[in-house]
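1. Below: sequence and its predicted model.
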Amino acid sequence: MYTHEKKVITRGKPLSETGKALIMIHGRGATAGSILSLAEYLPVEDFTLYAPQATNQSWYPYSFMAPASQNQPALDSALELIDSTVQSILEQGISSQNIYLLGFSQGACLTSEYATRHARHYGGLFLFTGGLVGQQLETANYQGDFAGTPVLITTGDPDPHVPVSRVEETVAFMEEQGAVVTKKIYKGRPHTILQEEIDLAAQILSKASANS
């Protein structure tokens, strides 16, 4: 079982200039570079971008709906890589309200799991086709308070990897922890990111730029 090297690609102006960070988590079989290309479609000129790279281009080996033990130690290693990225930003004097997390597919599942285990007032969470990880959800892991964090979570109906039922469960937990969730289920949508999803994310990101 692989664990992840600490490899994070950064793009954009330095954090000392922007004061805002967007952490972008790629999907299975993809790369940090591929998820960073999504930034071209988002209003993130005033953000510093961070994209961790999974070793072997996969964050964990099996489905996110498999028993969590089957995805170890890769899952914990992946969560640690996100946490070290978040902590390094916080240590530079940036508040969590100026940290945004975005993921697609496996990256959205990992982002959901990380954020719900470390709930705090983030600037926003963008969960493009993903949900909390595990065959059964280990609710004891979910700690903290989102304090009104805006969350966008999406999936197709049906989606080959992410069932609507798990998105619904994820929304319920995040709302219990104080998130303000926008959920979008797209009938017959392929496993991709639609323009409407990008537009919804852009609305949340634009508010950040307006407030800076």
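-> Good, I have the coordinates. Residues are numbered from 1 along each chain as shown.

2. When you work out contacts or count neighbours from here on, use the C-alpha atoms and nothing else.
-> Fine.

3. Give the burial count for residue 88, as a bare number.
-> 12 (other Cα atoms under 10 Å).

4. Output the contacting helices and strands for the helix or strand that contains it.
-> Assigned by DSSP states H and E, residue 88 belongs to helix 74-90. Here helix 74-90 touches strand 48-52, helix 106-117, going by 3 or more Cα pairs under 8 Å, 6 or more residues apart in numbering; DSSP states H and E.

5. looking at those, which is buried most?
-> For the helices and strands packed on helix 74-90, the largest average neighbour count (mean count of other Cα atoms under 10 Å) is found in helix 106-117, namely a mean of 26.

6. circling back to that earlier point, now the helices and strands packed on helix 74-90 in a markdown table, please, with extra columns for distance to residue 205.
-> Formatted as a markdown table, those follow (distance: least, Cα to Cα, whole Å):
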| stretch | distance to residue 205 |
| --- | --- |
| strand 48-52 | 13 |
| helix 106-117 | 17 |
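
7. Nearest to residue 7 among these would be which one?
-> Among those, strand 48-52 comes nearest to residue 7, with 5.8 Å by Cα to Cα.

8. And the contacts of that closest one?
-> 6-15, 18-26, 32-33, 35-36, 81-82, 85 (Cα atoms under 8 Å, 6 or more residues apart in numbering).

9. which residues of this protein fall in strands?
-> Using DSSP state E, the strands of the chain run over 8-11, 21-25, 48-52, 99-104, 124-128, 150-157, 180-187.

10. List just the one of the helices and strands packed on helix 74-90 that sits closest to residue 199.
-> Of all the helices and strands packed on helix 74-90, helix 106-117 comes closest under Cα to Cα, at 17.3 Å.

11. now the angle from the closest one to strand 150-157?
-> Calculated by axes from the mean of the first three to the mean of the last three Cα atoms, to 10 degrees, helix 106-117 forms an angle of 140 degrees with strand 150-157.

12. which residues are contacting helix 106-117?
-> 25-28, 59, 64, 78-79, 82-83, 101-103, 126-133, 141-144, 170, 174.

13. Report the central residue of the chain.
-> residue 111 (3.1 Å; Cα atoms, centre = their mean).

14. any idea how far residue 147 is from the residue lying closest to residue 149 once chain neighbours are set aside?
-> Counting by Cα to Cα, 6 or more residues apart in numbering, residue 179 is the residue found nearest to residue 149 once chain neighbours are left out, at 4.9 Å. Distance, residue 179 to residue 147, by Cα to Cα, to the nearest Å: 6 Å.

15. between the two, which one's more packed in?
-> Under the neighbour definition other Cα under 10 Å, residue 179 and residue 147 were set side by side, and residue 179 has more, 25 against 16.

16. Alongside the first one, take a look at this:
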Amino acid sequence: MTKLGAAVLKGNALESAKVICILSHGRGQSPEAMEDDILRRLDAPGVAFVLPRAAGKSWYDAKAVDALTEKTKAQLSDSLDVLRALVAELPAKTPVVMAGFSQGACLSIEYAMHFGPWNGALVAFTGCRVGTLDDERPAKDVTGLPAYISGSDADSWIPISAFSEAVQELGAARARVRADVFPLRGHEVSEAEISVLQNTLTHFTESAGLPW
């Protein structure tokens, strides 16, 4: 199991951070990819970033929209345990923004639906639930949890239908949801999405309003 010491730490020191962002990478990616694709585009004083690393660069082998198998359930459980272990080692009262891209976004959504709510927010760039509507999937009451989820009608990994199902399930779980669809956007994080993360972090560091 990955512990905090094995994750990549960037930004402010954990002990003095006003907010901590756990940012999970996508399939075939790495913490370094998240640093290059997302962190370098942020202006985030007062924010500590924790970037977990998946074994073999994948949080689970199946596609997110595949029906759940026992193997996928076990892999997903192990990956969620990675996030839980990280959270357990963070300063207890510091807000946490659980964020991710693609497979990392799916993992972050599953964390919310398994273990939420918490003091902080969810930011899922191009994500959905793992599995199908026919699967038994946890759906905790996450009343009031700020949850941002984005998608595209042209993304090759997360179909717009699966994205829409995740929005509906987060809403049914009583999260405070903002959902953005970016027509024709490829499998990437746009500047508009970066702006949402920027403003979400600023909400916690400067007591500014949430961007939704």
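-> Received the coordinates, thanks. Only a predicted model underlies this, so the values are computations on that prediction, with no experimental measurement involved.

17. Got a TM-score for the two of them?
-> The TM-score (TM-score structural alignment, normalised by the length of the first structure) is 0.88; 204 aligned residues with a Cα RMSD of 1.9 Å.

18. The residue nearest to the centre of the first structure -> the second structure?
-> Under the alignment (TM-score structural alignment), residue 111 of the first structure maps onto residue 108 of the second structure.

19. Residue 8 of the first structure: what's it in contact with?
-> 32, 50-53, 85.

20. Give me the number of neighbouring residues for the equivalent of residue 139 of the second structure over in the first structure.
-> By TM-score structural alignment, residue 139 of the second structure lines up with residue 142 in the first structure. A count of neighbours around residue 142 of the first structure, defined by other Cα under 10 Å, yields 18.

21. how much space between residue 142 of the first structure and residue 174 of the first structure?
-> Per Cα to Cα, residue 142 of the first structure is found 9 Å from residue 174 of the first structure.

22. what's the answer for residue 154 of the first structure, then?
-> From residue 154 of the first structure to residue 174 of the first structure the distance is 14 Å (Cα to Cα).

23. swap in residue 27 of the first structure?
-> According to Cα to Cα, residue 27 of the first structure and residue 174 of the first structure sit 21 Å apart.

24. burial count for the equivalent of residue 187 of the second structure over in the first structure?
-> Alignment note: residue 187 of the second structure maps to residue 191 in the first structure; criterion TM-score structural alignment. Using other Cα under 10 Å, residue 191 of the first structure has 18 neighbouring residues.

25. What residues does residue 191 of the first structure make contact with?
-> By Cα under 8 Å, 6+ apart, the contact list for residue 191 of the first structure reads 129, 156, 159-160.

26. what about 10 Å?
-> Applying Cα atoms under 10 Å, 6 or more residues apart in numbering, we find residue 191 of the first structure in contact with 104-105, 128-129, 155-162.

27. Can you tell me which of the residues you listed are buried?
-> 104-105, 128-129, 155-159, 161-162 (16 or more other Cα atoms under 10 Å).

28. returning to what we had before: and the angle for the helix holding residue 88 of the first structure with strand 48-52?
-> 160 degrees.

29. Buried ones in helix 74-90 of the first structure, by neighbour count?
-> Neighbour counts using 16+ other Cα under 10 Å place 74-79, 81-82, 85-86, 89 of helix 74-90 of the first structure among the buried residues.

30. returning to what we had before: look up how far residue 98 of the second structure lies from the match of residue 111 of the first structure.
-> Note on residue 108 of the second structure: its distance to residue 98 of the second structure, by Cα to Cα, is 6 Å.

31. And for residue 181 of the second structure?
-> According to Cα to Cα, residue 181 of the second structure and residue 98 of the second structure sit 20 Å apart.

32. Residue 70 of the second structure too?
-> Residue 70 of the second structure is 26 Å from residue 98 of the second structure, by Cα to Cα.

33. now do residue 86 of the second structure
-> Separation of residue 86 of the second structure from residue 98 of the second structure (Cα to Cα) stands at 11 Å.

34. Now list whatever residues contact both of those two.
-> Shared contacts of residue 86 of the second structure and residue 98 (Cα under 10 Å, 6+ apart): 22, 50.

35. With distance to residue 209 of the first structure as new columns, can the strands of the first structure be given to me in JSON lines?
-> Output for these, formatted as JSON lines (distance: least, Cα to Cα, whole Å):
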{"stretch": "strand 8-11", "distance to residue 209 of the first structure": "17"}
{"stretch": "strand 21-25", "distance to residue 209 of the first structure": "12"}
{"stretch": "strand 48-52", "distance to residue 209 of the first structure": "12"}
{"stretch": "strand 99-104", "distance to residue 209 of the first structure": "12"}
{"stretch": "strand 124-128", "distance to residue 209 of the first structure": "13"}
{"stretch": "strand 150-157", "distance to residue 209 of the first structure": "15"}
{"stretch": "strand 180-187", "distance to residue 209 of the first structure": "19"}
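
36. Now do the contacts for residue 175 of the first structure.
-> By Cα under 10 Å, 6+ apart, the contact list for residue 175 of the first structure reads 145-149, 151, 181.

37. Over to residue 149 of the first structure?
-> Contacts of residue 149 of the first structure (Cα under 10 Å, 6+ apart): 97, 100, 119-125, 174-175, 177-181.

38. distance of it from residue 120 of the first structure?
-> According to Cα to Cα, residue 149 of the first structure stands 8 Å off from residue 120 of the first structure.

39. Could you pull up the contacting residues of residue 76 of the first structure?
-> Residue 76 of the first structure makes contact with 3-4, 59-60, 68, 110, 114, according to Cα under 10 Å, 6+ apart.

40. which ones among these are found in helices?
-> 110, 114 (DSSP state H).
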